[in-house]
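S.K.: Here is a sequence together with a model predicted from it:
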Amino acid sequence: MNKQLLTEFESKWRPQINQYLDEQLQACSDQSTLTDAMRYSVLAGGKRLRPLLTLAILDTFDITTTAANLRASVAVELMHTYSLIHDDLPAMDNDQLRRGEPTNHVKFGEDVAILAGDALQPLTFEWIADSGLPASIVANQTLALAQATGPRGMVAGQVADVLGAGQHLALPALQQLHREKTGALIHYAVQAGLIQAQVQPTVQELLLQYADAYGLAFQIYDDILDVTSTPAQLGKATHKDADEHKNTYPGLLGLAGARTALEQAVTAAQTALVKASAASQRGMGLLAAFLTYFTD
């Protein structure tokens, strides 16, 4: 795995993603407070992992990223931000800090924060719908996003997380929870690129296996950091999962067991990439480089 590949890719695309979000959200509402609240959370920083994954798929299959591709790819960041705003609410995790800054409801009040999230969700679909991509691609990508974020995806995972607090979940149930809550949107991010690049189904299936293993690794790694990092390092409160009796991989498997599970997830992602490379006759070095997030 070549971390330099990822560093160069991020250096190229992350500034463009941030600039696009900034420009497109300057007049996203005729309500100035709503605009400010939406921009506050979207522009607060972050890795931009999900749009980067979509763009990495396009790069892997030699698809030139047009303005239409960029709009349809960056849209996922609006959906991701909506989920963070609502996840931080007092009724959910009641977090006071996100990316090193006060959470949206602390800054703007709970009512405006809820509405800012409510506005970002449909705006995500608007950007895909009016991107200018062919109608069949728009339809397939819209369906994929709705499935990833709806009652069988991200929202279902959030419900399982809320209802599971204080209960001891077995490993399969914990994996299902995070497959929906965290993994579904990462699955979609890869899927969006595959849809835009019109990749053949057999290769799509293998790269979605990579996406699912990546999503699992992402959650395990996040759980480990919650135990081993400081709030200053993460930009948010740490040790909250244990304090609130949330189900986590270190809580269930111990820290050493969680690290073993992380290694297994990374290996599964690498295996899927090897198979996808053989099936497509394309190099998967850039996608493999994304795994250095967990190993370097």
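M.R.: Thanks, I have it.

S.K.: all contacts plus neighbour counts: C-alpha atoms, from now on.
M.R.: OK.

S.K.: Might one say that Asn247 is in contact with Ala165?
M.R.: Yes: assessed by C-alpha atoms under 8 Å, Asn247 is found in contact with Ala165 at 6.6 Å.

S.K.: What's the local residue count around Val19?
M.R.: No Val there; residue 19 is Gln. Residues contacting Gln19 under the criterion other C-alpha atoms under 10 Å number 12.

S.K.: Which of Asn247 and Ala165 has more residues huddled nearby?
M.R.: Between Asn247 and Ala165, Asn247 has the larger neighbour count (other C-alpha under 10 Å), namely 24 against 15.

S.K.: quick check, that one in a helix?
M.R.: No: Asn247: not assigned to a helix; according to DSSP: H, G, I helix; E, B strand; the rest coil it is coil.

S.K.: Could you list which residues are in contact with it?
M.R.: Asn247 makes contact with 161, 164-169, 174, 241 under the criterion C-alpha atoms under 8 Å, 6 or more residues apart in numbering.

S.K.: Out of these, which end up buried?
M.R.: Neighbour-count burial (16 or more other C-alpha atoms under 10 Å) is assigned, among the contacts of Asn247, to 161, 164, 169, 174, 241.

S.K.: one step back: from the contacts of Asn247, which is closest to Gly183?
M.R.: When the contacts of Asn247 are compared for distance to Gly183 (C-alpha to C-alpha), Leu174 wins out at 12.0 Å.

S.K.: Quick check: that closest one vs Lys12, distance?
M.R.: Distance from Leu174 to Lys12, counting by C-alpha to C-alpha, to the nearest Å: 36 Å.

S.K.: same question, Ser29
M.R.: 29 Å.

S.K.: dropping in the other structure now:
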Amino acid sequence: MTSTQGSHASVKADAPVDAFSHRLATVADAVEAWLADRLTPETQAGEITRPVRLMEAMRHAVLGGGKRLRPFLAVETARMLGADTAGALAAGSAIELVHCYSLVHDDMPAMDDDDLRRGKPTVHKAYDEATAILVGDALQTLAFEVLADATWQPDPAIRADLVLGLAKASGLGGMVGGQLLDLGAEGRFGPVSLTVDDTLQLQAMKTGAILAFSVEAGAIVGGATPDERRALLRYGHALGQAFQIADDILDREASAEAMGKATGKDKDAGKATLVDRLGLDGARAECDRLVGVCEDAVSAWGDRAQILREAARFTVARKV
């Protein structure tokens, strides 16, 4: 395995004219390189072999696309707290592996049944359904392998905190549970009528939990105090909610070409969204309110939190 403890071990904090766009692209490039180094055919210590087809399909699922917002949040939160970003880059990349696994499974016929992801065939289309299931399984377990590896975080207490946090955010009471609630909201398991609060809970689990943990992971690596961690969690939860609402707006308004995947499917499937509950204008107003919550949550850090403030604005203003 090629080591990334040289040029890709940390992310330098340059300050160009458009700092946010530069930082987002810089972290995305670092994450891409970091993940590419993990997803190689060479067998690692403790492994018997890496099946070629599985590794090719994993690379298809992970590499070559995406904003890498989740690792960006981890890296930028740690950077704001004055920590070296090497540990945050590894933690954020582990979160990205879980995110990619969730997309592979979400795209499958039994779930959302999508043929395109980031402008290319979904894994079950490019390979087959059985391979896609195993790709998701392998990406999930690799994520926890990364978090448990002392190479990236020597402090065992921090490693344990990261593993526990990602398990909770991605599992029964987080992303996976939220996905099940989302399927139920389509009426798959019987008639259902969701309130605004029901919809918020569903979205906080399915999408928001992983985004919020991305911020928390940066706080853990960055050595945040309990009060700082609570403030950053408040930021993360508001950001996760705003992200999902903005995503629902894009599903209604953006083209499939711009999004790199089918749009309008949520409405056709009867999925629960705040756009349905509040209307487009109401949903946009709620996004604006949540950006205000994000900005207030990181106000104690002053200018050091500028990138996180801009991340909240980017989340609701993005076009893809």
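M.R.: All right, it came through fine. What you see is a predicted model; the values in this text were computed from it and never measured.

S.K.: Any idea what the TM-score is?
M.R.: Once superposed, the chains reach a TM-score of 0.94 (TM-score structural alignment, normalised by the length of structure 1), with 290 aligned residues with a C-alpha RMSD of 1.7 Å.

S.K.: picking that back up, out of the buried ones among the contacts of Asn247 of structure 1, which comes closest to Glu110 of structure 1?
M.R.: Distances from Glu110 of structure 1 to these, taken by C-alpha to C-alpha, are shortest for Asp161, at 20.8 Å.

S.K.: Could you find the closest non-adjacent residue to the closest one?
M.R.: Leaving aside its sequence neighbours, Asp161 of structure 1 sits nearest to Leu177 (C-alpha to C-alpha, 6 or more residues apart in numbering; 6.7 Å).

S.K.: before we move on, which element is the one you found in?
M.R.: For Leu177 of structure 1, the enclosing helix or strand under DSSP states H and E is helix 171-181.

S.K.: what sits up against that helix?
M.R.: Contacts of helix 171-181 of structure 1 (C-alpha under 8 Å, 6+ apart): 148, 152-158, 160-161, 212, 215-216, 219, 247-248, 252.

S.K.: Can you tell me which of those residues are buried?
M.R.: 148, 153-158, 160-161, 212, 215-216, 219, 247-248.

S.K.: burial measure for the equivalent of Phe20 of structure 2 over in structure 1, as a count.
M.R.: In structure 1, the residue matched to Phe20 of structure 2 (TM-score structural alignment) is Leu6. Per other C-alpha under 10 Å, the neighbour tally for Leu6 of structure 1 reads 22.

S.K.: helices or strands next to the host helix or strand of Leu6 of structure 1 in the packing?
M.R.: Using DSSP H and E, Leu6 of structure 1 falls within helix 3-24. For helix 3-24 of structure 1, the contact count by 3 or more C-alpha pairs under 8 Å, 6 or more residues apart in numbering; DSSP states H and E identifies helix 49-60, helix 285-289 as packing neighbours.

S.K.: again, only using 7 Å
M.R.: With contacts defined as 3 or more C-alpha pairs under 7 Å, 6 or more residues apart in numbering; DSSP states H and E, helix 3-24 of structure 1 has these neighbours: helix 285-289.

S.K.: coming back round to it: any idea how far the closest residue to the match of Phe20 of structure 2 other than its chain neighbours lies from Gln191 of structure 1?
M.R.: In space, and not counting its chain neighbours, Leu6 of structure 1 is closest to Ala289: 5.4 Å by C-alpha to C-alpha, 6+ apart. Ala289 of structure 1 sits 18 Å away from Gln191 of structure 1, going by C-alpha to C-alpha.

S.K.: how much space between the alignment partner in structure 2 of Leu52 of structure 1 and Glu310 of structure 2?
M.R.: Under the alignment (TM-score structural alignment), Leu52 of structure 1 pairs with Phe72 in structure 2. Phe72 of structure 2 sits 12 Å away from Glu310 of structure 2, taking C-alpha to C-alpha as the criterion.

S.K.: got it, and Ala297 of structure 2?
M.R.: Distance from Ala297 of structure 2 to Glu310 of structure 2, by C-alpha to C-alpha: 13 Å.

S.K.: And those two? Which one has more around it.
M.R.: More crowded of Ala297 of structure 2 and Glu310, by other C-alpha under 10 Å: Ala297, with 21 against 16.

S.K.: Which residue, neighbours along the chain excluded, lies closest to the counterpart of Lys265 of structure 2 in structure 1?
M.R.: Aligned by TM-score structural alignment, Lys265 of structure 2 pairs with Lys240 of structure 1. Using C-alpha to C-alpha, 6+ apart and skipping the chain neighbours, the partner closest in space to Lys240 of structure 1 is Asp226 (7.7 Å).

S.K.: Wait, that neighbour touches Gly235, no?
M.R.: No: the pair Asp226 of structure 1 / Gly235 is not scored as a contact, 10.9 Å apart, by C-alpha atoms under 7 Å.

S.K.: more neighbours, the two?
M.R.: Set Asp226 of structure 1 next to Gly235 and count neighbours by other C-alpha under 10 Å: Asp226 wins out with 21 against 15.
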